[in-house]
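*Asks:* Sharing a model prediction with you, sequence too.
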Amino acid sequence: MLRPIVVGLDGSRESLAAADWAAREALLRGLPLRLIHAWEGLPSDAADLPELEAPRYWARRILRGAMDRLDERYPQLALSGDQIARPAADALVDAGAESELLVLGSRAFSGFGGFMAGSVASATVAHVVRPVVLVRADQSPEDEHLPDPAGLSPARTPERAVVVGVDLARCEELLAFAFDSAALYAAPLRVVYAWQLPYMPGAAEAKAREAVRKIAERRLASVLAPWREKYPTVALQPLAEEGRPAQRVLDATSDACLLVVGRRIRPGRLGAHTGPITHAVLHHARCPVAVVPHE
């Protein structure tokens, strides 16, 4: 049985943009799309109190409105929707565990042009065991393609790059997701590995920097070699760059359609478990961000 792509809806512009992105992704992957609206205050239909009619009406309207919108835009899509009377983060974590991909909206980060996850999205990303993609409210299909100087429709121009930030010690799950996505989109794949020079006297710094750079480039090439063979059609752009990892990854996303980062799976459900680099990237990336959990 095919795993669906799941979208969490709350009626916001961000969640509607996430639903649109997920619909296009579902069509590309040949998967069904499931919409979820979860709220712990959602009353049971058995509760017949007049004061519960308003929240029940708005809950139905959020889900029905999104389904009608997607039915009109993507008539060939296999679409379903569910209302769940549970805390949103708990419902999304459980639904995400049974999905191929979980897609959520992210609030704009005022004044910086990036985005940040709200409390529900943050809690979900920190605990779900499947990949999660966060999408900004202003994301559109045109943003997935490079602009054309001749003024052609963006849909007819090449796809923007997929970018993945890697720690070479544990990156198999990230690279699998990133290569699959790049192959699916027919997009180039930019693999970013950031390294930093330890402190040393100035006289030795330049020589040491060149040596460390070459080692980093060789290590990255070695890790990517089997993936080049497995995905010969993906145009690979390896970048072994000096600097802080979060900043180097963000710098590489100026023309990206998707950024892929990792989250190490840790036991327990209390607190955030995204890691400092992923946390920083989620606050400032302009493109959709896929967070891939790994051991």
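*Replies:* Sure thing, it's come through. Residues are numbered from 1 along each chain as shown.

*Asks:* Please make it C-alpha for all contacts and neighbour counts, starting now.
*Replies:* Noted.

*Asks:* mind checking which helix or strand residue 282 is in?
*Replies:* Element membership of residue 282, judged by DSSP states H and E, is helix 276-284.

*Asks:* What residues sit buried inside that helix?
*Replies:* By neighbour count on 16 or more other Cα atoms under 10 Å, the buried set for helix 276-284 is 277, 278, 279, 280, 281, 282, 283, 284.

*Asks:* In addition, the following structure is provided for comparison:
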Amino acid sequence: MKAFTIAAAGMSAQQTNLEIIANNIANINTTGYKRARAEFADFLYQAEKAAGSPSQSADQSVVPEGINIGSGVQISSVRNVYTQGELVHTGNSLDLALVGRGWFQVETPDKTVMYTRAGSFNIDSKGQLVTSDGNTLLPGITIPEEARELTVSRSGQIMAVTGKNSDFQPLGQLLIANFVNEAGLRNIGDNLVTRTSVSGEAIISSPDDAGFAHIKQGYLEASNVDAVKEISEMISAQRAYEMNSKVIQAADEMSSLVSKMR
């Protein structure tokens, strides 16, 4: 009976959907996290009778509608939703939030360029800006040991008072990346994504340029996970899973009934 495999496919898809929702909820407090959502697609159909085929009536007319039986559902993709997260004030001069489209560029210890929305930076022993995992912010900017009153403008210019000077001195310019197809970026973990062939090459520019985010110093971007929405979708996934399990139960009862009639 096809109902068994169809319902089993439905249960499998909803289980994956629930895992995606669970990951969203788990990362509700992760800086810069972007929620994911499952997208569904139906499986192939089996044509029992094609539309336009001859009917079995005496006048040899054709049937206007065919009989196509589906074979279930599948997860076609998992899409990240790149909407802006809420800005959380920290007051830390090295906390930078991106407001709009864009990604910080960072270099991992193995010299791989990655991208992140988590703008919680520190200064390492060499005076360079690094993430909490030790990835170096690109382009590399060195902060002098005697620097004080560090400021980062909305356009990414980094300035500070250094030495005996009372005036702000420019230390460097932040550059951020954009992609033609953000949906094509691949999540790596540790708040990092990497480009792929379908995301396109990184487009580099200064913050606040047309089409690029601006910098908000002293803030961090919270995740864009909405707890109420996730709970609602979790309940919906649970109900869909239960309904598919009831289909299996009903199909089993029908099969048992047929067996008893033989």
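*Replies:* Great, that's in hand. This is a predicted model, so every value here is computed, not measured.

*Asks:* Could you tell me the TM-score of the two chains?
*Replies:* A TM-score of 0.21 describes the superposed chains when it is computed by TM-score structural alignment, normalised by the length of structure 2; 101 aligned residues with a Cα RMSD of 6.6 Å.

*Asks:* Tell me which other helices or strands the next helix or strand after the helix holding residue 282 of structure 1 touches.
*Replies:* Downstream of helix 276-284 of structure 1, the first helix or strand assigned by DSSP H and E is strand 289-294. The contact analysis (3 or more Cα pairs under 8 Å, 6 or more residues apart in numbering; DSSP states H and E) places strand 289-294 of structure 1 against strand 132-136, helix 172-185, strand 256-264.

*Asks:* if we go to 10 Å?
*Replies:* Of the remaining helices and strands, those touching strand 289-294 of structure 1 by 3 or more Cα pairs under 10 Å, 6 or more residues apart in numbering; DSSP states H and E are strand 101-109, helix 119-127, strand 132-136, strand 161-165, helix 172-185, strand 256-264, helix 276-284.

*Asks:* what's the single longest helix in structure 2?
*Replies:* For structure 2, the longest helix by residue count, based on DSSP state H, is helix 227-261.

*Asks:* Show me what that helix is packed up against.
*Replies:* The contact analysis (3+ Cα pairs under 10 Å, 6+ apart) places helix 227-261 of structure 2 against helix 2-26.

*Asks:* Which residue, neighbours along the chain excluded, lies closest to residue 230 of structure 2?
*Replies:* Leaving aside its sequence neighbours, residue 230 of structure 2 sits nearest to residue 21 (Cα to Cα, 6 or more residues apart in numbering; 6.3 Å).

*Asks:* Can you point out the helix or strand that includes residue 115 of structure 1?
*Replies:* Taking DSSP H and E as the definition, residue 115 of structure 1 sits inside strand 114-116.

*Asks:* For the helix or strand containing residue 250 of structure 1, buried residues please.
*Replies:* Assigning secondary structure by DSSP H and E places residue 250 of structure 1 in helix 245-251. Within helix 245-251 of structure 1, the residues that count as buried by 16+ other Cα under 10 Å are 245, 246, 248, 249, 250.

*Asks:* Return the member of these nearest to residue 53 of structure 1.
*Replies:* Here the nearest of the buried residues of helix 245-251 of structure 1 to residue 53 of structure 1, counting by Cα to Cα, is residue 250; it sits at 46.0 Å.

*Asks:* Next one: that closest one from residue 28 of structure 1, what distance?
*Replies:* According to Cα to Cα, to the nearest Å, residue 250 of structure 1 stands 26 Å off from residue 28 of structure 1.

*Asks:* How about residue 276 of structure 1?
*Replies:* Distance from residue 276 of structure 1 to residue 28 of structure 1, by Cα to Cα: 32 Å.

*Asks:* what does residue 278 of structure 1 give?
*Replies:* With distances taken as Cα to Cα, residue 278 of structure 1 is found 26 Å from residue 28 of structure 1.

*Asks:* Check which helices and strands the strand holding residue 115 of structure 1 sits against.
*Replies:* Helices and strands touching strand 114-116 of structure 1, by 3+ Cα pairs under 10 Å, 6+ apart, are strand 101-109, strand 132-136, helix 276-284.

*Asks:* go with 8 Å
*Replies:* strand 101-109, helix 276-284.

*Asks:* Okay, angle between the first one and helix 276-284 too, please.
*Replies:* When axes from the mean of the first three to the mean of the last three Cα atoms, to 10 degrees is applied, the directions of strand 101-109 of structure 1 and helix 276-284 differ by 60 degrees.

*Asks:* Return the set of buried residues in strand 101-109 of structure 1.
*Replies:* If you call a residue buried by 16+ other Cα under 10 Å, then strand 101-109 of structure 1 has these buried ones: 101, 102, 103, 104, 105, 106, 107, 108, 109.

*Asks:* For the third one, which residues are in contact?
*Replies:* Contacts here follow Cα atoms under 8 Å, 6 or more residues apart in numbering; on that basis residue 103 of structure 1 touches 5, 6, 7, 8, 18, 19, 22, 132, 133, 134, 135.

*Asks:* elements contacting the longest helix seen in structure 1?
*Replies:* For structure 1, the longest helix by residue count, based on DSSP H, is helix 202-230. Using 3+ Cα pairs under 8 Å, 6+ apart as the contact test, the elements touching helix 202-230 of structure 1 are strand 189-195, strand 236-242.

*Asks:* Just say which of the ones you listed is most tucked in.
*Replies:* Between these, strand 189-195 has the highest mean count of neighbours, a mean of 23, where neighbours are mean count of other Cα atoms under 10 Å.

*Asks:* Now do that one and strand 236-242, the angle between them.
*Replies:* Counting by the same axes, to 10 degrees, strand 189-195 of structure 1 points 20 degrees away from the direction of strand 236-242.

*Asks:* ok so, going back, using a markdown table, lay out the helices and strands packed on strand 289-294 of structure 1 together with distance to residue 88 of structure 1.
*Replies:* Below are those laid out as a markdown table (distance: least, Cα to Cα, whole Å):
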| stretch | distance to residue 88 of structure 1 |
| --- | --- |
| strand 101-109 | 12 |
| helix 119-127 | 7 |
| strand 132-136 | 15 |
| strand 161-165 | 29 |
| helix 172-185 | 26 |
| strand 256-264 | 21 |
| helix 276-284 | 20 |
